[in-house]
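Colleague: could you look at this predicted model? Sequence included:
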Amino acid sequence: MHARQHSAADPDVTGVVLAGGRSSRFGDADANKAVASFGGRTLLGRVVDALADATDRSPVVAVRTAAQRETCAAALSDRCVAFARDDAGFDGPLAGVFGAADAVDAPWLFCCGCDMPLLSPAVVRWLVDTLRDRGDASDAPPAALAVRHPDGTPEPLHALYRTSAVERVRNRLPSSAGPRALLGSLEPVVTVPVDAAPAGLPVEESTTNVNTRAELAAASPPPATR
């Protein structure tokens, strides 16, 4: 893992890993996708390592149940992480986003799923740097910053959120709202096209999530960098 060159001007970001899903498409009823193995590490371990590398802060893992926390804690026993409990007022990923917002003191959250095996610290750092540069050029920081795919859609679960902005819209969203509804409720949102990334950054790979064992098997672990 490469040490990051930290600047006092960098936004203060905590990485949030959403691990409260039911893994319903991944296997039998007892399967927990977060701890599936990929390239010698668990999916959760890979994501936690990437966020710790990119942000210089201990990541927060958001879980729905005590059993999930126990399973995740065992898988991360050699890593420094904190846990947050999903907000019971919401279903799906937003429960983890709002639960994490309650648990952290950082002004920015980078939210992603536990099922993103190719999450790249370099891509996360690029987004943080883009946020910093945006702040340098404007008096008003955005409420969120997200990657924009070639088809024009933003990626809400590989994105930076201003914690205070997330808190302000909590009561405006229905319990069934998804991540795109959260992103759509914030203003202003900056979206960065994939092709704006420096050459060689694996942005599309970094934003890829896996829902089934077949998708996990089809993914290729990146070369070791340690």
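Modeller: Arrived safely, thanks for sending.
Colleague: okay, CA-based contacts and neighbour counts for the rest of this
Modeller: Fine.
Colleague: tell me which stretches of this protein form strands.
Modeller: Listed in chain order, the strands of the chain (DSSP state E) span residues 13-18, 37-38, 41-42, 60-63, 82-85, 108-113, 144-148, 154-162, 189-193.
Colleague: residues of the fifth one that come out buried?
Modeller: Spelled out, it's strand 82-85. Buried positions in strand 82-85, judged by neighbour count with 16 or more other C-alpha atoms under 10 Å: 83-85.
Colleague: and if you look at the first one?
Modeller: Buried residues in strand 13-18, counting neighbours by 16+ other C-alpha under 10 Å, are found at 13-18.
Colleague: that strand to strand 154-162, inter-axis angle?
Modeller: Angular relation of strand 13-18 and strand 154-162 on a 0 to 180 degree scale: 130 degrees, by axes from the mean of the first three to the mean of the last three C-alpha atoms, to 10 degrees.
Colleague: output the contacting helices and strands for strand 13-18.
Modeller: Under the contact definition 3 or more C-alpha pairs under 8 Å, 6 or more residues apart in numbering; DSSP states H and E, strand 13-18 sits against helix 43-55, strand 60-63, helix 93-103, strand 108-113.
Colleague: here comes the other one, which I'd like you to weigh against the first:
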Amino acid sequence: MGGHRLEELTGVVLAGGQARRMGHVNKALMTVGGAAVIDRILDRLSETCAHVMVIANDPAPYTERGVPIFPDAMPGHGALGGLHSALLNAPTPNVFVCGCDMPFISPPLIRALAARIGTQDAAVPRDGYGLQPLHAVYARRIAPLVPPFLVRGELRLERFITGLDAAILPPQETATYAAEAEIFFNVNTPDDLEQAREKARPL
């Protein structure tokens, strides 16, 4: 997973959400492979992206991690609202966005997406389950396109992406970058947490 850091890419962790299925426990701080999930993510982003930051309305759990933290510009709008804040605050032309509960994000796939976006609005992988908008690269310049969706309450990232000029990596191509078979795995429930702990390699 080595290689230089991508100077035109900011890696962003969206650390919002209510974690209802996890009993309202902060999923980012749960331990997988001997480290908090967010630390696993930040470690991989730091080796891949020139800049790294966190979007969180409560910065307290993340202040000691040495990365900038920004709140939602329009709170209460889920992951799409988090993406909006990421695009507004990123210092680079392109932004990689992932969830705070994804312990197996893939630097090789991040690099492939960053290489693919070119002049398009986004580069989004698709697997057998569909689009994976929380392991995707977005152009910072599309930030003004987000608020109308938020105002209308259209909060599904997939719906937003359908209106973009997006490069979609098909499942067969996405799979070639999946050094770990579970790169899109997210920890939503206690059962998911146990599965992640079984799959994880220690940092």
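Modeller: That came through fine. Since this is a predicted model, take the numbers as computed values, not measurements.
Colleague: relative to residue 2 of the first structure, which of the buried residues of strand 82-85 of the first structure is nearest.
Modeller: Nearest to residue 2 of the first structure, judged by C-alpha to C-alpha, of the buried residues of strand 82-85 of the first structure is residue 83 at 24.6 Å.
Colleague: which residue in the second structure lines up with that closest one?
Modeller: Using TM-score structural alignment, the partner of residue 83 of the first structure in the second structure is residue 69.
Colleague: of all the strands of the first structure, which one is nearest residue 224 of the first structure?
Modeller: Shortest distance between residue 224 of the first structure and these, using C-alpha to C-alpha, is found for strand 41-42: 11.4 Å.
Colleague: find the centremost residue of the first structure, please.
Modeller: For the first structure, the residue sitting closest to the mean C-alpha position, by C-alpha atoms, centre = their mean, is residue 112 at 1.8 Å.
Colleague: trace that one over to the second structure, please.
Modeller: Taking TM-score structural alignment as the alignment basis, one finds that residue 112 of the first structure is matched in the second structure by residue 98.
Colleague: now swap in residue 189 of the first structure and tell me
Modeller: Aligned against the second structure by TM-score structural alignment, residue 189 of the first structure finds its counterpart in residue 166.
Colleague: quick one, what contacts that match?
Modeller: Shown in contact with residue 166 of the second structure (C-alpha atoms under 8 Å, 6 or more residues apart in numbering): 117, 120-124.
Colleague: for these, which ChimeraX command selects only the ones that are buried?
Modeller: Restricted to the buried members of those, where burial is judged by 16+ other C-alpha under 10 Å, the ChimeraX selection command reads as follows:
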select :117,121,122,123,124
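Colleague: can you tell me what residue 21 of the first structure aligns to in the second structure?
Modeller: Across the alignment, which pairs residues by TM-score structural alignment, residue 21 of the first structure is matched by residue 17 of the second structure.
Colleague: count of neighbours near its match?
Modeller: Residues contacting residue 17 of the second structure under the criterion other C-alpha atoms under 10 Å number 18.
Colleague: thinking it is in contact with residue 80, fair?
Modeller: No: with contacts defined as C-alpha atoms under 8 Å, residue 17 of the second structure does not count as touching residue 80, sitting 11.3 Å away.
Colleague: tell me who's in contact with the match of residue 112 of the first structure.
Modeller: 12-14, 105, 134-136.
Colleague: tell me what the top helix by length along the first structure is packed against?
Modeller: Counting residues, the longest helix in the first structure under DSSP state H turns out to be helix 121-137. Using 3+ C-alpha pairs under 8 Å, 6+ apart as the contact definition, the elements that helix 121-137 of the first structure packs against are helix 43-55, strand 144-148.
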